[in-house]
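Novice: Just a sequence and a predicted model for now, questions to come.
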Amino acid sequence: MDFELKTLTPARICAEKCDALIVLVAGETGAGTDAVSKMVTLALKAGDFENKAGKLLSAYRPEGVAATRVLLAGAGDGSAKSIRTAVHAAMVALKNTNARRVLLSLCALPQAGQETVRAAVLACADATYLYSTTKSKPVEQKLKQVLVAVASLPGSRAGFDKGVGLAKGLALAKEWANRPANHATPTMLAQAARDLGKLPGIKVEVLGPKEVAKLGMGSFMAVAQGSEEPLRFIVLRYDGGAKAEAPVVLIGKGITFDTGGISIKPAAEMDEMKYDMGGAASVLGTFRALAELQPALNVVGLIPACENMPDGRAIKPGDVVTSMSGQTIEILNTDAEGRLVLCDALTYAERLKPRAVVDIATLTGACVIALGGVRSGMFSSDDALAQALAAAGDSSLDLCWRMPLDDEYADGLKTHFADVANVAGRAGGAITAAKFLQRFAGKFPWAHLDIAGTAWKSGAAKGATGRPVPLLVDFLLSQVQPARAPAKTRTPKAGARSRA
């Protein structure tokens, strides 16, 4: 689907030929003389329409308007959140029509700034997303173009560009998370990363079992040993900053299918464990967005990818393995495997001398119980990093919530048989999982995002959400160092000498 940004007057909006015209209505509306403005005024006055976010009123071939259909969409207070609700509702309403070209008018909004335009573009993309990779017949996307109309370009262009870049990143993240495990093996995930390496500014390196063994990633290898599918350790680099600039490192959990291993999961809804690589998918999606937006910073993505299977070679409860850091781990539960692959990736990140490290993982059911599907759980050992992530969640509408990391939560990880156990008790399970990871992240500012509740939806809306790609992109953009102004040269006074 193509997006276009354009400045249009109310009269030009009425004259624009398209299959559907969506008009966002928020706050106080002016009494315009064009056909659409009159329609809005009359509908509000009659009580047939209200500008509450998500409310719709449709008309077919109204007089004085070139569009085949007109949808008035209530946008509430005009905030980015209300805009997202309004546009999503309108696009869903058009799904079963033959609309191919849609004009989305933001012109009636009091302020159509960057965040407003970005929210509108992302809502369009989300509402029209289709998965078709494993279907026998390709699913046709009828909608081909969305023309976003604004009153002024200068205040809208940056938000539009960010929205389009994010939409591409979200689509990639959803695609790979939605794929069944036999269509998203570690090898296939590595190929998806290699494809990203064809885009500007991105380089990719893929390590196999031999290279990983040479690095001493005993914890990662232990999880992978129960599967016929070979592991892959994927390293992505986006070089947009100065060569000497320390990178931000993103680590995505890449368990392409999680049976739970010997500590096997219940059969009900186990199919959803194809989403257990949602962290890896979000890293791929973030790099796709970086290739579009081209920010001036360096980013490294690390994806430890493997399956967690229960064959005769699989790790057993009570086994002790040695991580890349040298710390030994007693595996009390093989279904707590995500932290076992992430800990070696965290140790690998040390060699990159990062300015910050963020790991992203569908890690614990306990986080779903704590926060549901609204906010991702965020844990951090660094207040500045935590504040930056929280701010990025707010600005991107991809919310997170900071959780505690008190030292006492680590008491349950103590064991007589190794340096640390991989699980504690049921109480505070999301926190104790984070405390485990913290042991391997002491040499850099670190944060952990538990996206178990936000990476996918179950039930009738079953599918990947693409989160937290928007949060990660906003966070990375906030880390771009401001350009230094060139040093001013003094003009020597008459008769004065300047030193060489």
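Specialist: Cool, the structure landed.
Novice: contacts and neighbour counts: CA atoms only from here.
Specialist: Fine.
Novice: could you point out which element follows the longest helix along the chain?
Specialist: What stands out as the longest helix in the chain, according to DSSP state H, is helix 157-178. Remark: after helix 157-178, the chain's next helix or strand is helix 186-196, criterion DSSP states H and E.
Novice: quick one on the thing from earlier: how far does the longest helix of the chain sit from the chain's center?
Specialist: 9 Å (Cα atoms, centre = their mean, to the nearest Å).
Novice: P180 reaches M273, doesn't it?
Specialist: No: assessed by Cα atoms under 8 Å, P180 is found out of contact with M273, at 9.4 Å.
Novice: S478: neighbour count?
Specialist: 15 (other Cα atoms under 10 Å).
Novice: which residues does it contact?
Specialist: Contact partners of S478, counting by Cα atoms under 8 Å, 6 or more residues apart in numbering, are 388, 392.
Novice: Without its sequence neighbours, what residue ends up closest to Y409?
Specialist: T432 (5.8 Å; Cα to Cα, 6 or more residues apart in numbering).
Novice: before we go on, here's another structure to hold up against the first:
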Amino acid sequence: HKRGALAGKVGQSLLLHNLPNIKAERVLLIGTGKEGELSDRQLKKIVGATLTCLKGLGGSDAAIALDDLSVKNRDTYGTARLLVEALADGEYVFDRFKTQKAEVRALKKITLLTDKVRIADIERASTHAKAIATGMALTRDLGNLPPNICHPTYLGEEAKALGKAHKNLKVEVHDEKKLAELGMGSFLAVAQGSAQPPRLIVMNYQGAKKGDQPFVLVGKGITFDTGGISIKPASGMDEMKFDMCGAASVFGTLRAVLELKLPINLVCILACAENMPSGTATRPGDIVTTMSGQTVEILNTDAEGRLVLCDALTYAERFKPQAVIDIATLTGACVVALGGHTSGLLGNNDALINQLLDAGKQADDRAWQLPLFDEYQEQLDSPFADIANIGGPKGGTITAACFLSRFTKAYDWAHLDIAGTAWLSGGKEKGATGRPVPLLTQYLLDRAGV
């Protein structure tokens, strides 16, 4: 340090060999910046730097001294949880379609070193973090799969496989015939242009007493979104395979809940369809009848997420839920408003909104509330039907949530718009992020009180 080899800047590293009186062959020093000022983001940066260094070293075992690590506004549990989650998520690789696979990593084990007083907190944090990272990996895998493989039927098969592996998970996959029986005219309208049939996937996890009201997660599962007849521009359209990341994040959250065996009841509803232009596709101007009985004038076929979600949200009523949270890559307007770091959050119940904001803060997977004032509802007026499916150029994230709010009057409801946070565009880092699995799992951990 006297020679200036390590200034202590965040993420800076120095490798030392054969230090006297230390069993380890090599000691890696990582800069953590000024004492007491380390933020969540900087901790993740440090983990990235550590993993990069460890990769190059080729050792099979590593130990991390936790006592030297303190993150601003986080206790032992919070720091360890963030660290383990970042380490596990940092190991994620998606090379299924590469003939040249990623190198098998030499590192097999990471040990966290601490004093006895903190062991229980760190073990609990590690258990939670590993489950969240497993859920995120599933979410990322499903998001990254190409749309010729990951279509609604494929997601249905994945759900059935999950159901077979877990006794307390009941899975139903409803086809287009069942959707017609249920009166889901809006959902069916989105799928009618595609050769891929739609699927409504319902996964019912029983972790508490039978009579306990469940929490319900509803995921938008548009496996590819061309925009339909209101077709999108060609540039970047490949990224519309990520339009099912809401459904993927519900899968991932359920995976974490199953691993943690949370003592709650949870129903996961995935509204899966492919939005394609064809001779059978929905036209701008078509009017459809939703499961709720309300009619919708489809002015733009690219505002399709809300058309599948509205029927799924009506379907959710039958479970008499404690709360319903829908998760959707819903609007480009949300990316304009909040960028790529924060999910949009709206809803009809302040307590629920605050619980989700708090969970996002704890999990370092943040959301931000946008208003759902009555004044915005007028933008959805239609001269020909009960509601129009778009509300003009202003406040697009809000008017999309206003549309959904017409179908959620029977329960406490929140809506997460993850259009900016579900995936990263372009470059080496391109791909699904696994968000908001940490936020959702934290919310359910809080409700379960574990």
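Specialist: On my side now, so go ahead. This is a predicted model, so every value here is computed, not measured.
Novice: Superposed, what's their TM-score?
Specialist: TM-score of the superposed chains, computed with TM-score structural alignment, normalised by the length of structure 2, equals 0.93; 439 aligned residues with a Cα RMSD of 1.8 Å.
Novice: Please report how far the alignment partner in structure 2 of the residue nearest to Y409 of structure 1 lies from E378 of structure 2.
Specialist: T432 of structure 1 maps onto T399 in structure 2, with residues paired by TM-score structural alignment. Distance of T399 of structure 2 to E378 of structure 2, given as Cα to Cα, to the nearest Å: 9 Å.
Novice: Who has more neighbours out of those two?
Specialist: Set T399 of structure 2 next to E378 and count neighbours by other Cα under 10 Å: T399 wins out with 25 against 12.
Novice: Relative to structure 1, what is the average displacement of the helix or strand that contains the more buried one?
Specialist: Element membership for T399 of structure 2, per DSSP H and E: helix 396-405. With mean Cα distance after the TM-score superposition for structure 1, helix 396-405 of structure 2 departs from structure 1 by a mean of 0.5 Å once superposed.
Novice: by contact count, what packs against that helix?
Specialist: helix 305-315, helix 332-338, strand 343-347 (3 or more Cα pairs under 8 Å, 6 or more residues apart in numbering; DSSP states H and E).
Novice: could you pull out the helices for the stretch 51-200 of structure 1?
Specialist: 80-93, 114-128, 157-178, 186-196 (DSSP state H, counting those that start in this stretch).
Novice: would you list these in a markdown table and tack on distance to T328 of structure 1 and mean neighbour count?
Specialist: Listed next are these as a markdown table, based on distance: least, Cα to Cα, whole Å; neighbours: other Cα atoms under 10 Å:
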| stretch | distance to T328 of structure 1 | mean neighbour count |
| --- | --- | --- |
| helix 80-93 | 46 | 23 |
| helix 114-128 | 44 | 23 |
| helix 157-178 | 31 | 24 |
| helix 186-196 | 26 | 20 |
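Novice: Next, format those as JSON lines and append distance to G240 of structure 1.
Specialist: Listed next are the helices of the stretch 51-200 of structure 1 as JSON lines, based on distance: least, Cα to Cα, whole Å:
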{"stretch": "helix 80-93", "distance to G240 of structure 1": "29"}
{"stretch": "helix 114-128", "distance to G240 of structure 1": "23"}
{"stretch": "helix 157-178", "distance to G240 of structure 1": "16"}
{"stretch": "helix 186-196", "distance to G240 of structure 1": "15"}
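Novice: right, so of these, which gets closest to N51 of structure 1?
Specialist: Of all those, it is helix 80-93 that lies closest to N51 of structure 1, at 9.4 Å by Cα to Cα.
Novice: what about that closest one, how far off from structure 2?
Specialist: Aligned to structure 2 and superposed, helix 80-93 of structure 1 gives a mean residue distance of 2.6 Å (mean Cα distance after the TM-score superposition for structure 1).
Novice: which residues make contact with that helix from outside it?
Specialist: 22, 24, 53-56, 71, 73-76, 115-116, 119-120, 122-124, 126-128, 397.
Novice: ok and that helix relative to helix 114-128, angle-wise?
Specialist: With axes from the mean of the first three to the mean of the last three Cα atoms, to 10 degrees as the basis, helix 80-93 of structure 1 and helix 114-128 are set at 30 degrees to each other.
Novice: Identify the residue of structure 1 aligned to K320 of structure 2.
Specialist: Match for K320 of structure 2 (TM-score structural alignment): K353.
Novice: Not counting its neighbours along the chain, what's nearest that match?
Specialist: A246 (6.4 Å).
Novice: What about that neighbour, how many residues nearby?
Specialist: Counted with other Cα under 10 Å, A246 of structure 1 comes out at 17.
Novice: which residues touch the aligned partner of it in structure 2?
Specialist: Using TM-score structural alignment, the equivalent of A246 of structure 1 in structure 2 is Q213. Q213 of structure 2 sits next to 265, 319-322 when contact means Cα under 8 Å, 6+ apart.
Novice: which bit of structure 2 covers stretch 275-290 of structure 1?
Specialist: Matched against structure 2 by TM-score structural alignment, stretch 275-290 of structure 1 falls on residues 242-257.
Novice: in the matching stretch, what's buried?
Specialist: Residues 242-257 are the ones in stretch 242-257 of structure 2 that count as buried (16 or more other Cα atoms under 10 Å).
Novice: Okay, and which of the residues you listed map to helices?
Specialist: 245-257.
Novice: quick check, nearest of these to L372 of structure 2?
Specialist: Closest to L372 of structure 2, out of all of those and judged by Cα to Cα, is G246, at 20.8 Å.
Novice: Would you confirm that the closest one contacts L217?
Specialist: No: the pair G246 of structure 2 / L217 is not scored as a contact, 9.7 Å apart, by Cα under 8 Å.
Novice: which residues do the two both contact?
Specialist: With Cα under 8 Å, 6+ apart, G246 of structure 2 and L217 have common neighbours I327.
Novice: max-length strand in structure 1?
Specialist: strand 298-308 (DSSP state E).
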